[in-house]
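Colleague: sequence-free structure coming up:
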């Protein structure tokens, strides 16, 4: 009755270098036999826990609007209809140029899983939608002797610029608040802070810094 019988989890690295878990739920079908309702609902727990939903639709299906209505009905029953949702219009390789324009007018992300088309745009859109661990811009100066810190920042953040100064590395970074907050001791301080000795920061005021292990 549907192809995906069990939820599948896969780790995905977003353009911001944040790592997320993507869950592929079972397919939604209408008029589900009562004997399968409980089992079907149990597999959708991931929907209730998710921060953002990706509603994957068959852009080439004549019944795509009907399918959308059925999915939204189930989401309402799960009390998940108000979650942030990105519509993913799949199989756009089967559409004409005019049909693509019509599909794009709905605000969804056009992709073709078969042709590997539009996937970068989808990841970027997902990156924008996630707010639980926001991306921050900071400048850090890390001693070259702290290879562990340099490796962690290299793996988990986007390095905009890098400059070697004596025995240290000055980096302009964009990365998750949870990661950069863990190494806030290496942040470059503003000139006014150096002069006054206040120990403040040019990018984020000290009192609002997250403690290590906390999320923004």
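Modeller: That came through fine. What you are looking at is a predicted structure, and each value in this text was computed from that prediction instead of being measured.
Colleague: make it CA atoms for all contacts and neighbour counts henceforth
Modeller: Fine.
Colleague: so which residue is smack in the middle of this protein?
Modeller: residue 127 (3.8 Å; Cα atoms, centre = their mean).
Colleague: where does residue 46 land in three-state SS?
Modeller: helix (DSSP: H, G, I helix; E, B strand; the rest coil).
Colleague: this protein: strands as residue ranges?
Modeller: 8-13, 19-24, 53-58, 85-90, 109-110, 135-143, 158-165, 168-176 (DSSP state E).
Colleague: just name the most buried of these.
Modeller: strand 109-110 (a mean of 22; mean count of other Cα atoms under 10 Å).
Colleague: quick check: chain neighbours aside, which residue is closest to residue 107?
Modeller: residue 87 (7.6 Å; Cα to Cα, 6 or more residues apart in numbering).
Colleague: mind checking how far that neighbour is from residue 145?
Modeller: Separation of residue 87 from residue 145 (Cα to Cα, to the nearest Å) stands at 47 Å.
Colleague: need the contact list for the residue nearest to the centre of the chain.
Modeller: Contacts for residue 127 (Cα atoms under 8 Å, 6 or more residues apart in numbering) come out as 14, 15, 16.
Colleague: then this one, side by side with the first:
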């Protein structure tokens, strides 16, 4: 069986439909993003066809005239693939497959394909397969041609590919199995998070639109060496590392999967547990690519998804990244922000200091005296609080300690008692 090599670019035609709600600029950005997604998946865009319509055609997505234009273009350019910029309904996919003698996928399948390439952990693989099968189930009928082409390029990859020719009952059974397995993994993650909470480390989550530079920033802040590349969805599985802020406070920093507008509904559900890391955060660093002309839409997408996850009251610092390539019309949309380059060591130190200050502002001040025998208290304060004043009073034979501690820390109430 022929397997596509990663260096063989698949010739791809993109098709987009501009509806009344889409202005020219947003529609243009959407197509640019579709091209980036295609390139990330291993394709090369040779042609883009667009059409303005009041609504998408229920049977063929685009109108009759544009469909004829697409047919002629396919015959002339002989692409490997046609990608549509929206999620196609089962009937649209069936009709277009019958009319065009070429493989057809939609935006959702393209994103699923990239996720299939990027999944690194067991949970990642399970979630991708679940999302792929949920997407495929209503589209099985009439897909004979596509489904027999296992492993033949973009849109056919991933854990689900060998399951595609089996019947619905088998797929439903597999979906049930995957959900059970994911349940176990999610429970394990919950226990792991609870254990981290017990250890009382401040948890900071990096969130942002895909390709905003989160992984580069994560590596600079923690020296973790995660995969970083100028591609969409370079990171799929959440990664957590400990790092120390200039104040001496240890924090746990988590890198999360990149957000994207119009994220397929099958993926929002499947990756909720991955994004649940964010719901546990004490503080959020929202990374935005300031060089992207559509950065405001990216910000709104992230805020909308955070709202859906009920993450609305966690303190946040917006980190505008890539200042060396900043868009000429860039204006920060919030005062609680910092413009940096993740590649500049001074900027990284400034970010650490700013993060430290903001975390400190959400803490409570304490002032206590500890005897030399209370070494455990002392080491806890050094690790879990911002210890600003530390002096041994020889007259009293006590350590005079002052600093800031989170209200949620188990020592908080005890420190309050001792101050009285």
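Modeller: It's in. Fair warning: this is a prediction, and the values are worked out from it, not measured in the lab.
Colleague: can you redo the strands of the first structure as a markdown table with distance to residue 191 of the first structure?
Modeller: Formatted as a markdown table, the strands of the first structure follow (distance: least, Cα to Cα, whole Å):
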| stretch | distance to residue 191 of the first structure |
| --- | --- |
| strand 8-13 | 35 |
| strand 19-24 | 34 |
| strand 53-58 | 44 |
| strand 85-90 | 43 |
| strand 109-110 | 44 |
| strand 135-143 | 13 |
| strand 158-165 | 17 |
| strand 168-176 | 15 |
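Colleague: picking up where we left off before, and the residue nearest to residue 107 of the first structure, what pairs with it in the second structure?
Modeller: Alignment note (TM-score structural alignment): residue 87 of the first structure maps to residue 318 of the second structure.
Colleague: which residues touch its match?
Modeller: Here residue 318 of the second structure is in contact with 285, 286, 287, 288, 334, 336, 337, 338 (Cα under 8 Å, 6+ apart).
Colleague: distance to residue 205 of the second structure added to those residues, as CSV?
Modeller: Output for the contacts of residue 318 of the second structure, formatted as CSV (distance: Cα to Cα, whole Å):
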residue, distance to residue 205 of the second structure
285, 6
286, 8
287, 10
288, 14
334, 19
336, 16
337, 16
338, 16
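Colleague: ok, those residues in the first structure: which stay?
Modeller: By both residues aligned by TM-score structural alignment, their matches' Cα atoms under 8 Å, the contacts of residue 318 of the second structure still in contact after alignment to the first structure are 285, 286, 287, 288, 336, 337, 338.
Colleague: so how far is residue 257 of the second structure from the fourth one?
Modeller: Relative to residue 257 of the second structure, residue 288 of the second structure is positioned 14 Å away (criterion: Cα to Cα).
Colleague: what do you get for residue 267 of the second structure?
Modeller: 12 Å.
Colleague: those two: which has the busier surroundings?
Modeller: Using other Cα atoms under 10 Å as the criterion, residue 267 of the second structure and residue 257 rank with residue 257 on top: 23 against 20.
Colleague: surely that one meets residue 235?
Modeller: Yes: at 5.6 Å, residue 257 of the second structure counts as touching residue 235 under the criterion of Cα atoms under 8 Å.
Colleague: returning to what we had before: of the strands of the first structure, which is nearest residue 100 of the first structure?
Modeller: strand 109-110 (8.0 Å; Cα to Cα).
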